[in-house]
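> Prediction below, plus the sequence it came from.
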Amino acid sequence: MGNIRFFRRKPLDFNPETTLEFIPAKAVNVDEFLFSPVLAGLWKQHELWDGTYTLDDLLDINELLEVKQENQRRAVEAAERKAGE
């Protein structure tokens, strides 16, 4: 039957860059993965608990946020390369 992934989700086809010039602060009392759509302004905090969204919704929105961040990073990198020509 082959490999079965958790929720049968396909992995992203890129690894996010980790060339930071600083060590980012991390929340120690809050689940950052769970709250990331709230921090992005896409969901309200109570929607995490009231059944508005499913676990699949949470996985989808986090994937989209990661893809958005990667695309923004690539766009900035391409603009910097073009400016350097």
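Here it is on my side, so go on.
> For the rest of this, base every contact and every neighbour count on C-alpha atoms.
Will do.
> Off-centre distance for stretch 55-70?
Distance of stretch 55-70 from the chain centroid (C-alpha atoms, centre = their mean, to the nearest Å) equals 5 Å.
> and if you look at stretch 33-51?
Relative to where its chain is centred, stretch 33-51 has its mean C-alpha point 13 Å off (C-alpha atoms, centre = their mean).
> next up, a second structure to put side by side with the first:
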Amino acid sequence: MPFEPYVYPTIDAFAYAPVAAGMWRQHEVFDGTYDFDDLLDAHEIMAVKAINAKRAQEAAERRNR
């Protein structure tokens, strides 16, 4: 059975991604703490972290062969 991630049924997953990642608190999404540029930066940070984690895992797997 393929992996099918469950999606947030009632919230904007793009807007709340930094909250789900533990980078921001929920109230900061709408209280003016961050703006749209901050949201885009947060997504870039999360993407780079995910890519680097995947690369590190792949490198470790190659070393263990």
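Yep, that arrived. What you see is a predicted model, and the numbers here were worked out from it, not measured in a lab.
> TM-score of the superposed pair?
Overlay of the two chains. TM-score (TM-score structural alignment, normalised by the length of the second structure): 0.90; 64 aligned residues with a C-alpha RMSD of 1.0 Å.
> show me where the second structure has helices.
Per DSSP state H, the second structure carries helices over the ranges 13-20, 26-30, 36-63.
> closest to Pro2 of the second structure out of those helices?
Taking C-alpha to C-alpha, helix 36-63 is the member of the helices of the second structure nearest to Pro2 of the second structure, at 19.3 Å.
> Pick out the residue nearest the middle of the first structure.
Glu66 (3.0 Å; C-alpha atoms, centre = their mean).
> Measure how buried the aligned residue in the first structure for Val48 of the second structure is and give me the count.
Under the alignment defined by TM-score structural alignment, Val48 of the second structure is paired with Val67 of the first structure. For Val67 of the first structure, the count of nearby residues is 16 (other C-alpha atoms under 10 Å).
> so how far is Val28 of the first structure from Val67 of the first structure?
25 Å (C-alpha to C-alpha, to the nearest Å).
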